[in-house]
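Student: can't give you the sequence, but here's the structure:
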């Protein structure tokens, strides 16, 4: 007896469209990252184990921060693979930067397989205390009585 499940084909197609970037099953799926704010800047950390530091590119264009990195596949032809689960290929992640970011002050470091990008806020976007001034013409309001008719 054959079973036909029309939804399994749709599920497989949807999974393929949503999870697979261009390339084979060995292509990187995503670049896991954390983003948090400390004082007057943001810090982005992204896991990129085994990536050649020379292949990492951090680019800002028109309010979009783009992180790109590449991990090469092993090209040893005489190897008999018993398991091959690590992804290779190009990783790419884009983030839209909001108003108030100092794009000229962005810097990045790569250490122990982790890319760290520091994104400073611009001076105009930093919180600041505004002093309230007052004039010397202080008047008190005198109570008045209204007589009832």
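Tutor: Structure's in. What do you need? Here the structure is a predicted model, which is why all the values come from computation and not from measurement. Residues are numbered from 1 along each chain as shown.
Student: For the rest of this, base every contact and every neighbour count on C-alpha atoms.
Tutor: Fine.
Student: which non-adjacent residue is nearest the most centrally placed residue in the chain?
Tutor: In the chain, the residue lying closest to the centroid (Cα atoms, centre = their mean) is residue 95, at 4.8 Å. What sits nearest to residue 95 in space, not counting adjacent residues and going by Cα to Cα, 6 or more residues apart in numbering, is residue 65, at 5.1 Å.
Student: so which strand or helix has that neighbour?
Tutor: Using DSSP states H and E, residue 65 falls within strand 64-71.
Student: now that strand, how far from the chain's geometric center?
Tutor: Between the centre of strand 64-71 and the centre of its chain there are 11 Å (Cα atoms, centre = their mean, to the nearest Å).
Student: Stretch 115-129 too?
Tutor: Mean-position distance between stretch 115-129 and its chain equals 15 Å (Cα atoms, centre = their mean).
Student: got another, please set it beside the one above:
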């Protein structure tokens, strides 16, 4: 398993207005995770964590702490600029509003999760209220 990227198993589901994606990525910190959203295409990356993993005298290694990677095509384009990303208990959750039918594909959005504070996970984006586009730095200032 040395140096191999692990494919992340996914759960993808939808509501009338959103597509949700859940991806287990155990052992990472929020800043180890980056996401790209482009229309109906999602790419998730988790960096290798835990130096020295390969130097141990392992008896069984069925999983390791990164690196993780997954690409997935969604059934419908989403608005990546209004996506919400939460990482807690080793699971990444993406909540992405669907684009209206006939709307343009939107722009490509790349982001890396950043810790916001202690509590129930790490967040970027909104917390269930009306969605307003906001950069990560603006979000951090608002909730400082």
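Tutor: In hand now; what should we look at? Since the model is a prediction, treat every value here as computed from it, not as a measurement.
Student: residues touching the residue opposite the residue nearest to the centre of structure 1 in structure 2 once aligned, list them.
Tutor: Structural correspondence for residue 95 of structure 1 with respect to structure 2 (TM-score structural alignment): residue 72. By Cα atoms under 8 Å, 6 or more residues apart in numbering, the contact list for residue 72 of structure 2 reads 41, 42, 43.
Student: same deal with residue 24 of structure 2?
Tutor: Counted by Cα under 8 Å, 6+ apart, residue 24 of structure 2 has contacts 8, 9, 10, 90, 91, 92.
Student: got these as JSON lines, with secondary structure columns?
Tutor: JSON lines is the format used below for those (DSSP: H, G, I helix; E, B strand; the rest coil):
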{"residue": "8", "secondary structure": "coil"}
{"residue": "9", "secondary structure": "coil"}
{"residue": "10", "secondary structure": "coil"}
{"residue": "90", "secondary structure": "coil"}
{"residue": "91", "secondary structure": "strand"}
{"residue": "92", "secondary structure": "strand"}
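Student: and the aligned partner of residue 7 of structure 2 in structure 1, what is it in contact with?
Tutor: The alignment partner of residue 7 of structure 2 in structure 1, by TM-score structural alignment, is residue 30. Residues counted as contacts of residue 30 of structure 1 (Cα under 8 Å, 6+ apart) are 91, 92, 93.
Student: Please identify which helix or strand holds residue 30 of structure 1.
Tutor: Using DSSP H and E, no helix or strand contains residue 30 of structure 1.
Student: Residue 91 of structure 2 versus residue 123 of structure 2, what's the distance?
Tutor: For residue 123 of structure 2, the distance to residue 91 of structure 2 (Cα to Cα, to the nearest Å) stands at 12 Å.
Student: Looking at these two now, which is surrounded by more residues?
Tutor: The residue with more neighbours, out of residue 123 of structure 2 and residue 91, is residue 123; 22 against 16, by other Cα atoms under 10 Å.
Student: What segments of structure 2 are strands?
Tutor: 6-7, 11-14, 18-24, 33-38, 41-46, 68-73, 84-88, 91-97, 109-112, 122-124 (DSSP state E).
Student: and the second one, how far out from the chain's middle?
Tutor: Read it as strand 11-14 of structure 2. For strand 11-14 of structure 2, the distance from its own C-alpha centre to the chain's C-alpha centre is 14 Å (Cα atoms, centre = their mean).
Student: Please apply the same query to the last one.
Tutor: Relative to the centre of its chain, strand 122-124 of structure 2 is centred 9 Å away, using Cα atoms, centre = their mean.
Student: Please work out which residues of structure 1 line up with it.
Tutor: Using TM-score structural alignment, strand 122-124 of structure 2 lines up with nothing in structure 1.
Student: other SSEs contacting that strand?
Tutor: For strand 122-124 of structure 2, the packing partners by 3 or more Cα pairs under 8 Å, 6 or more residues apart in numbering; DSSP states H and E come out as strand 84-88.
Student: quick one: the strand it packs on to structure 1 mean distance?
Tutor: Overlaying structure 1 shows strand 84-88 of structure 2 at a mean distance of 0.8 Å from the equivalent residues (mean Cα distance after the TM-score superposition for structure 1).
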